[in-house]
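K.L.:
turn this into a model:
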Amino acid sequence: MSLVHAAHGRGETSAVDAPEEPGGRRSPRRVIGAYAALAKPRVIELLLVTTIPAMFLAGREIPNPWLVLATLVGGTMAAGSANALNCVIDADIDKVMNRTKRRPLVKASVPRRNALIFGLVLGVASFAVLFFTVNLLAAILAIATILFYIFVYTLGLKRRTPQNVVWGGAAGCMPVVIGWAAVSGSVQWPAFVMFGVIFFWTPPHTWALAMKYRDDYERAGVPMLPVVATPQHVAKQIVIYSWVMVGWTLLLAPATSWLYACFAALAGAWFLFYAHRLRAAVNRGVETKPMALFHRSNTYLMIVFCALAVDSAIGLPVIGLPFL
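P.N.:
Just a heads-up that it's a prediction; the model follows:
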């Protein structure tokens, strides 16, 4: 369950790389690190950045801390389940991609069977935690997200179409819906708008990364858009989705105050500037830095959702519309 690839390609040393103990035994730190790496914790961090503000907005106030904690624990388990199962399915791809060749299944630091059991247990645990501490709707949405990510994105779309991250990215949009459901016990229109913000954010975010690692994806046979289309077309699509994304954030204005609307507009203008700059560089045939846009997309999303949380916590009067 990914806001797609937010932590990939850094090559940092982790507990997975810790030296083995004498006699070839693996230290507890190494084992724990390997299983933690399966869950892709840095991807989960970005998911949590969107879940908490959704909970703030659902009540237009600071939510119950215990409810937030329970939702985050259950949501983290669900995301870890989806990510671990994704690693099991994509082990063959990960072996040939420089960006992913340090993952636990590639390095054989976790047996494939164990990784499968780990992912399934996390999924069952996420349902139990959300059901008993939050509500049934949040638990069902979490399981539906895991199933969508595995069967629709990983098994159905990823290796077959360059639109993989467009439709498959819907799984990464679900944490805001789960957060809203946790507070309200229902799903209302602002939750769908937040879903849309992340939905339209995912392609520019992921395609910028894929521009950098195009050769990796091509070698693995994954038809990401930068693999099958010209850089000019990819840059144009990034700009189009960026405009739709920024416009979509403003649809939340009726449920918020002027504070959120201002931050959303300013952050959007900032991001659009860099999206257009990337396209201009591609069109001129000069050196581009797509990873700069990739990292700025993370910052942009954090600004928008943090503005939602602050706006809701302060409790300023909502802008509203007569028909809402």
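
K.L.:
when you work out contacts or count neighbours from here on, use the C-alpha atoms and nothing else.
P.N.:
Will do.

K.L.:
and K289, how far from T202?
P.N.:
18 Å (C-alpha to C-alpha, to the nearest Å).

K.L.:
tell me which element I52 is part of?
P.N.:
Element membership for I52 (DSSP states H and E) is helix 41-59.

K.L.:
chain center to that helix, what's the gap?
P.N.:
Here helix 41-59 is found 10 Å from its chain centre; the criterion is C-alpha atoms, centre = their mean, to the nearest Å.

K.L.:
now stretch 231-238
P.N.:
21 Å.

K.L.:
need the residues that contact that stretch.
P.N.:
Residues outside stretch 231-238 that contact it (C-alpha atoms under 8 Å, 6 or more residues apart in numbering) are 203-204, 207-208, 211, 225-226, 275, 278-279, 282-283.

K.L.:
now the other sequence, so there's something to compare against:
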Amino acid sequence: MSDVDYDRLQGEAQFGDYVALLKPRVMSLVVFTAAVGLLVAPVPVHPMVAFAAILFIAIGAGGSGALNMWWDADIDELMKRTRGRPVPSGRLTAGDALSLGLALSGFAVVMLALAANLFAAALLGFTIFFYAVVYTMWLKRLTPQNIVIGGAAGAFPPMIGWAVATGGVSIESAMMFMLIFMWTPPHFWALALFMRSDYDDAGVPMLTVTHGRRITRRHILVYTLLLVPVSLALAVSSIGGPVTLVAALVLNAQFLLGALRIARRDEAQAEDDRYAVEKAVFRTSLYYLFLHFGALLCDAALRTAGWV
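P.N.:
Here you go, the predicted structure:
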């Protein structure tokens, strides 16, 4: 983005700027995985309760996104990928983001307690706290393990959905958690590899900054190898089935192949082809998770129909 383009971003706040504060792309993954967790649970949920629960989970996710943008406004301004966000671009103030984030987060937790149950609401509240405080305010600027530990925040939504239906947790919901938890590091490290100097400029101790790209490439492979058995275990669990098993085999083969290609590269190769392999693995990681959870949903539908 040129300086001229950046200057054009300054100006009056629009409705879309408030939407952007909620991180809608991240919210879409939260909503989808939470909905799957709810729908594959063994306890049926009234459609209106299910709709309300997913709505309040989405609002909570949006609130935590706004809190993240409030706290990270200083480093967002230094990164090309994030400098156009509403706060660093000057279209909204940090106070706007803080107020919206607190209001939406509190509203979501209270309403989920009323619509579903206290346990699900408490788990949502803990997830917001973990993302906004433990990850954003503490881990992100402290340790290269920020995305490893902080990735737990993005792994809780299917557990929240499951808790809406059952009022608790189980081995199945923990396995869905672990799938996202193990997927998060290779997903973000692939992004960090081709974003080059963004994290250096912002002073964020991402693994690429503290240990270098070669070590990061090896870590991507290690975490992908650890992800494979988690995925296969989920496929043969009580909420898995033939669709999930086929999806796991195909998606893991593709993801693992990409991780191997990344691990074998050096920076000269990466520079020569403008990080094409890293970008391809990042794209693969995006639909890896959506298709895994979509497969779980398909197997749940097959069980309901009595076909498996």
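
K.L.:
quick TM-score on the pair, please.
P.N.:
The pair, once superposed, lands on a TM-score of 0.89 when counted by TM-score structural alignment, normalised by the length of structure 2; 296 aligned residues with a C-alpha RMSD of 2.3 Å.

K.L.:
what range does the helix holding I52 of structure 1 cover in structure 2?
P.N.:
Aligned by TM-score structural alignment, helix 41-59 of structure 1 corresponds to residues 24-42 of structure 2.

K.L.:
neighbour count: K289 and T202 of structure 1, which is higher?
P.N.:
T202 (29 against 15; other C-alpha atoms under 10 Å).

K.L.:
so what's that one closest to, chain neighbours aside?
P.N.:
Using C-alpha to C-alpha, 6 or more residues apart in numbering and skipping the chain neighbours, the partner closest in space to T202 of structure 1 is G169 (6.3 Å).

K.L.:
now swap in L147 of structure 1 and tell me
P.N.:
Nearest non-adjacent residue to L147 of structure 1, counting by C-alpha to C-alpha, 6+ apart: A82, 7.9 Å away.

K.L.:
list the buried residues in the strand or helix carrying the one you found.
P.N.:
Using DSSP H and E, A82 of structure 1 falls within helix 65-89. Residues 67-68, 70-89 are the ones in helix 65-89 of structure 1 that count as buried (16 or more other C-alpha atoms under 10 Å).

K.L.:
now swap in stretch 136-147 of structure 2 and tell me
P.N.:
Neighbour count says stretch 136-147 of structure 2 has 136-137, 139-141, 143-147 buried, by 16+ other C-alpha under 10 Å.

K.L.:
next one: stretch 258-271 of structure 1
P.N.:
259-261, 263-265, 267-268, 271.

K.L.:
picking that back up, tabulate the buried residues of stretch 136-147 of structure 2 (CSV), appending secondary structure and distance to M111 of structure 2.
P.N.:
Shown next, in CSV, are the buried residues of stretch 136-147 of structure 2 (DSSP: H, G, I helix; E, B strand; the rest coil; distance: C-alpha to C-alpha, whole Å):
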residue, secondary structure, distance to M111 of structure 2
T136, helix, 25
M137, helix, 26
L139, helix, 29
K140, coil, 30
R141, coil, 32
T143, coil, 35
P144, coil, 36
Q145, coil, 33
N146, helix, 30
I147, helix, 29
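
K.L.:
what's the closest of the residues you listed to V281 of structure 2?
P.N.:
Nearest to V281 of structure 2, judged by C-alpha to C-alpha, of these is I147 at 17.3 Å.

K.L.:
shouldn't that closest one be in contact with T184?
P.N.:
Yes: using C-alpha atoms under 8 Å, I147 of structure 2 is in contact with T184, at 7.3 Å.

K.L.:
next, count neighbours for A309 of structure 1.
P.N.:
Counted by other C-alpha under 10 Å, the residues lying close to A309 of structure 1 total 24.

K.L.:
so who does the aligned residue in structure 2 for it touch?
P.N.:
Applying TM-score structural alignment, one finds that A309 of structure 1 aligns to L297 in structure 2. By C-alpha under 8 Å, 6+ apart, the contact set of L297 of structure 2 is 36, 39-40.
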